[in-house]
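**Student:** Got a sequence here, can you build the structure:
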Amino acid sequence: MTEAIVQQTRRKGGIPRGLSATGPVLFSYGFRPFFLGGALCACLAMILWIMAMMGFIGIGGDYGASAWHGHEMLFGFGSAIVTGFLLTAVPNWTGRLPVSGPPLLVLFLLWFAGRLALVSTDLIGLLPAALVEAAFLPTILVVCVREIVAGRKWADLKVIAGLGALTVANICYHYETLAGSGPDYSQRLAIAAYTMMIVIVGGRILPSFTRNWLNKSGRTDFPVPYNGFDLTVILLSVPAFALWIVLPESSLTAGVTASAALLQGVRLWRWRGWTTWREPLVVVLHLSYALVPAGFAAISAAALGLMESTAVLHVLTVGTITSMMLAVMTRATRGHTGRELTASVTTCISYAAIFACALARPSTAFMPDHAPAIYAVAGILWLAAFGLYLIEYGPMLVARRKPSARTQ
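**Tutor:** Coordinates of the predicted model:
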C-alpha cells in the first residue's frame, strides 16, 4: 500500500489511525478498488446487456437475462460503490484503522467472484452461483458492524441498517428468481434500502459540504442544521417505502409517498443548494438529492395509475441512486487522493450524461413506440457517464496520493 499518508496518528480517545506503506496502492483504501471495480462493472454489464437485447449474445443463462441485468445493476455495480463508500467513511466515523491491504483484497475478490458466478450459471449451476454471489454483502455487513460497535458509534448503526436491508434484498432476489417468480419485492426493497441510505447520509454530507463551501466563499447564509424536522422526514420515509414494497398500487401508498415527497422537497430547500451553483462538485449533490422527492412522487403517481411501475424503478435507480453514487464517487476520489475539490469539464459532462440518462430511460413508458431508440440513447449516456469517470478518475485510484489538496 504505497500511500503518502503513512504516519500513525491519534484521534480523540487515543484510537490509532494510519496506513501501511507497503503493497499496491489500489488496495490501500476501500474506495480505490471498489469505485474502480464498480465503474468497470457498470460499463461492462451495460455493454453485455445491450448486446443481449440486440440478439448478439445470451447472458445470465438459466438465471434469465432480465433478472441478471437487474441484479448486476442493483447488487453488482451498486454494492461495489456502497462498499467503497462505507469502507472509507466508517473509519472516519469511528476513528479506527481502515480495512486495507490483504483483507481488502480478499473482500474485493469475494465481490468479483459474485460477478463471475452469475455469468457462469450454465457451468456451475444456479444454486451454487447464487450462494457464491450472496456471500459478499453479509461479509461487508459484519465488517461494518464490527467497526461501528468497536468504535462505539451507535448512531451510525442506522446507516448500516440500510446495508442490512440490502443484504436481505439480495438473498430474496436470488430466492424469487430461482423460484421462477419475478424479483419484484426484492427489487423494491433494494431500491428502498439504497434510497434510505441516501436520505440518512445525505442529511449529514449535503449541509456540511454546502456550509463549508459558503464559508470558504465568505458567505454566512448557511443551510439549516439537522434538527427535529429532518428526523420527522426520515421517520416518515420508512413507512412510505414499506407501503411501496408491500402495496405498490394502494391509495394509502399514494397518499403517504406524496407526503414524503413534499417533506423531502422542503428538506432539500432548507439546505440552500442554489447558493453553490458555482461549484458543480457541490451542487450535483443537491441535484441528485432532488430525485429523492421526485422518486416518492413517481411512486405516488404509479399507485394512482398515472405512471408505469417500470418507469418508477428507473427514476429511482438511474436517477436517485446512480446520480448520487457518481456524485459521491467523484468527490471522494478527488478528496482522498489529494486532488483539489473542484469539478473538471470532464466531470461535469459525466454528471450531465447520468442526469440525461435518468430522464431518458423512464420515458419509454410514455413513448413505447420509440422504446428501442430510447434504450440505445440511455445506454450510450450511461456508458458515457461511467466511461468518463474511468478515464479521468481511474488513474487517480491506482496512483499515490498527492501531498496536499485544497478543501472546501
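
**Student:** can we go C-alpha only for contacts and neighbour counts from here?
**Tutor:** OK.

**Student:** What about Ala365, how many residues nearby?
**Tutor:** Residues lying near Ala365 (other CA atoms under 10 Å) number 16.

**Student:** again, but for the one 3 residues further on
**Tutor:** Counted by other CA under 10 Å, the residues lying close to Pro368 total 11.

**Student:** Equivalent analysis for Leu235, please.
**Tutor:** Neighbours of Leu235 (other CA under 10 Å): 12.

**Student:** What helix or strand is Ala117 located in?
**Tutor:** Assigned by DSSP states H and E, Ala117 belongs to helix 102-118.

**Student:** what packs against the top helix by length along the chain?
**Tutor:** Of all segments of type helix in the chain, defined using DSSP state H, the longest is helix 184-216. Contact here means 3 or more CA pairs under 8 Å, 6 or more residues apart in numbering; DSSP states H and E; on that basis helix 184-216 packs against helix 157-178, helix 228-246, helix 280-303.

**Student:** Only the buried residues of the second one, if you could.
**Tutor:** If I follow you right, that is helix 228-246. For helix 228-246, burial by neighbour count (16 or more other CA atoms under 10 Å) applies to Asp230, Val233, Ile234, Leu236, Ser237, Val238, Ala240, Phe241, Leu243, Trp244, Ile245.

**Student:** To check against the first, give me the structure of this:
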Amino acid sequence: MNERSLAQPTQLTRLMPLWRLAFRPLFLLGTLFSLLAMLVWGGFWHGAILLEPLGGMIWWHQHEMLFGFVIAIVSGFLLTAVQNWTGQPSIKGWPLLGLVMLWLAGRLLLAFPQALGNLDPLVIALVDLAFLPIVALIMARLVIRVKQWRNLIFLPVLTMLFVANALMHAGVLYGDGEWVRQGAYLAVLLISQLMVILGGRVIPFFTSLRLQRQKPQPIPMLEKLAIGSVVALVVILLLGVVGPEVPAVVTAVIALLAGGANLLRLARWEGWRATHEPLLWGLHASYGFVALGFLMYGLSHLEVLPATLAIHALTVGGMSTMILAMISRVSLGHTGRPIETLPGIGLALGLMLAAAVFRALIPALWPQVTHWMLSSSILLWCLAYATFLMLYTKPLLSARVDGKEG
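**Tutor:** Here you go, the predicted structure:
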C-alpha cells in the first residue's frame, strides 16, 4: 500500500465514513460478532446446535471470543491510536476495507467450514492467521518511521498472539487438546498484558483529566513488578509449550504477586473519586477484575479453584468490561463528539460486571449453580453489547460532527 492510499481521502472514505479509521469497522463488526457468537454459545449450552464450526463448538467459542472479538477490538484501537502516537496517517479506505474483509473471511470460514466444499483446514487456518501479522506490520511501519521505540512494545505482544493463535489451530489439526489449552491461555495472558500496559497509561490519565486532579506519579518498582510479573507468567506458559513445565507453586507465587501489585497500582489511581462517571468507573472496575483474575490464576495453581474461573475473571470481567468502557469513550472522541456517558452505557457496564460475577465468582463459591450462572452471564453480556450497538452504530457509520477527517 502506498503513501497516497493511507494519507489522502478517497472516494470510498468520502462516501462511507466507516472506512476512515480502523476503529469504526472493527469496533462495530467486532461487537456485533461477539453478540452473535454469544447467542450461538447460549444455544449450544442449552442443547441447540446452531453451528458445526471447525474444531467443534467448545474450540470455536474459545478461539472466536479471543481471536474474533477481542483481537478485532484491540486491532481497531491500536491502528487508530498509532496515528495519534506517531502523527502519521494510519490505514484507511480500500486497504482498511481489505483488512476487515480478511478478518471477516476468517470468521466465516471457521463458522461454516463446509461452505466452500472440502476446503483444507490448513487453508482456513492460514486465512485466519494472516490478520495479526498485517496489523503488526502496519503499526511497525508507522512507529519505526518516527523512531518511537517505546511503542514497539506492542509488536512482540502481537507476534506472540500470532503464536497463540497458531497453537490453537495446530491443536485442531493434530488433535492435541493440550496445545489448544496452552494457546488459549497464552492469548488470555498476552491480552491481559496489553490491558496492564495500556491501562497503566490511560486509566490514571483519563481519571486525572476528568477530576481535574494531578495524575499520581508512578512508583518505578511497583510499575516493574506489575508489568514484569505478567511477562513472567507469559514466559512460564511458553516454557510449558516448548519444554518442561515450571513447578505450579512458582506460577502461583508469581500470579499472586501480579494480582497484588496491580491491585495496589489500581488503588493509587483514585477510582473511588470517579463513581459518578461510568466511563471511568467502568475502566477502574475492569482493571480490578484483571488483578482479581491474576489472584485467582495463582490460586488455581494451588488447586484451590478451577483455572477456568480465573480465565473468565480475566476475560469477562477484565477484557470485555474494559473493551466496553474503552470503545464507548474512543468512539465518541474519534467521531468529534463530547466525551460523556450516553444514556444506557452505565447500565451496560453494570450488566457486564454482573456477568463477570455470575461467570467467575459465584461458581467459585457455589459450584452447584454453575449452569444457571453461565446462562445468566450470557444473557447479561448480550444485553450489554446490544446496548452499545443501539447507541453507537449510527455514530460509527457517520462522519465526524466537527467536519474533520477520521
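
**Student:** what's the TM between chain one and chain two?
**Tutor:** Aligned and superposed, the two chains score 0.90 in TM-score terms (TM-score structural alignment, normalised by the length of structure 2); 387 aligned residues with a CA RMSD of 2.2 Å.

**Student:** would you turn the helices and strands packed on helix 184-216 of structure 1 into TSV with distance to Ala190 of structure 1?
**Tutor:** Formatted as TSV, those follow (distance: least, CA to CA, whole Å):
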stretch	distance to Ala190 of structure 1
helix 157-178	5
helix 228-246	10
helix 280-303	14
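
**Student:** Specify, as a residue range, where the helix holding Ala117 of structure 1 falls in structure 2.
**Tutor:** Mapped onto structure 2 using TM-score structural alignment, helix 102-118 of structure 1 spans residues 94-110.

**Student:** how many other residues sit next to the closest residue to Cys348 of structure 1 other than its chain neighbours?
**Tutor:** Leaving aside its sequence neighbours, Cys348 of structure 1 sits nearest to Pro280 (CA to CA, 6 or more residues apart in numbering; 6.9 Å). Per other CA under 10 Å, the neighbour tally for Pro280 of structure 1 reads 19.

**Student:** Could you tell me how far the longest helix of structure 1 lies from the centre of the chain?
**Tutor:** Relative to its chain's centre, helix 184-216 of structure 1 lies at 9 Å (CA atoms, centre = their mean, to the nearest Å).

**Student:** Would you mark the buried spots in it?
**Tutor:** 185-200, 202-203, 206-214.

**Student:** One more: stretch 93-100 of structure 2?
**Tutor:** Gly93, Trp94, Leu96, Leu97, Leu99, Val100.

**Student:** Of these, just say which sits nearest to Leu349 of structure 2.
**Tutor:** Nearest to Leu349 of structure 2 out of the buried residues of stretch 93-100 of structure 2 is Val100 (CA to CA; 26.8 Å).

**Student:** ok, the aligned residue in structure 1 for Pro395 of structure 2 - contacts?
**Tutor:** Aligning on TM-score structural alignment places Pro395 of structure 2 opposite Met396 in structure 1. By CA atoms under 8 Å, 6 or more residues apart in numbering, the residues touching Met396 of structure 1 are Thr333, Arg334, Thr337.

**Student:** so stretch 285-305 of structure 1 aligns onto which residues of structure 2?
**Tutor:** Stretch 285-305 of structure 1 maps onto residues 283-303 of structure 2, going by TM-score structural alignment.

**Student:** Could you list every helix and strand in contact with the helix or strand just after the helix holding Ala117 of structure 1?
**Tutor:** Moving toward the C-terminus from helix 102-118 of structure 1, the next helix or strand (DSSP H and E) is helix 121-124. Of the remaining helices and strands, none touches helix 121-124 of structure 1 by 3+ CA pairs under 8 Å, 6+ apart.

**Student:** So what touches helix 121-124 of structure 1?
**Tutor:** Identification of contacts with helix 121-124 of structure 1 by CA under 8 Å, 6+ apart yields Gly60, Gly61, Asp62, Tyr63, Ala117, Ala129.

**Student:** next one: stretch 268-288 of structure 2
**Tutor:** Residues contacting stretch 268-288 of structure 2 (CA under 8 Å, 6+ apart): 195-196, 199, 203-204, 206-207, 211, 215-216, 263, 266, 317-319, 321-322, 325-326, 328-329, 340-341, 345-346, 349, 353.

**Student:** coming back round to it: look up how far Ala294 of structure 1 lies from the residue nearest to Cys348 of structure 1.
**Tutor:** 21 Å (CA to CA, to the nearest Å).
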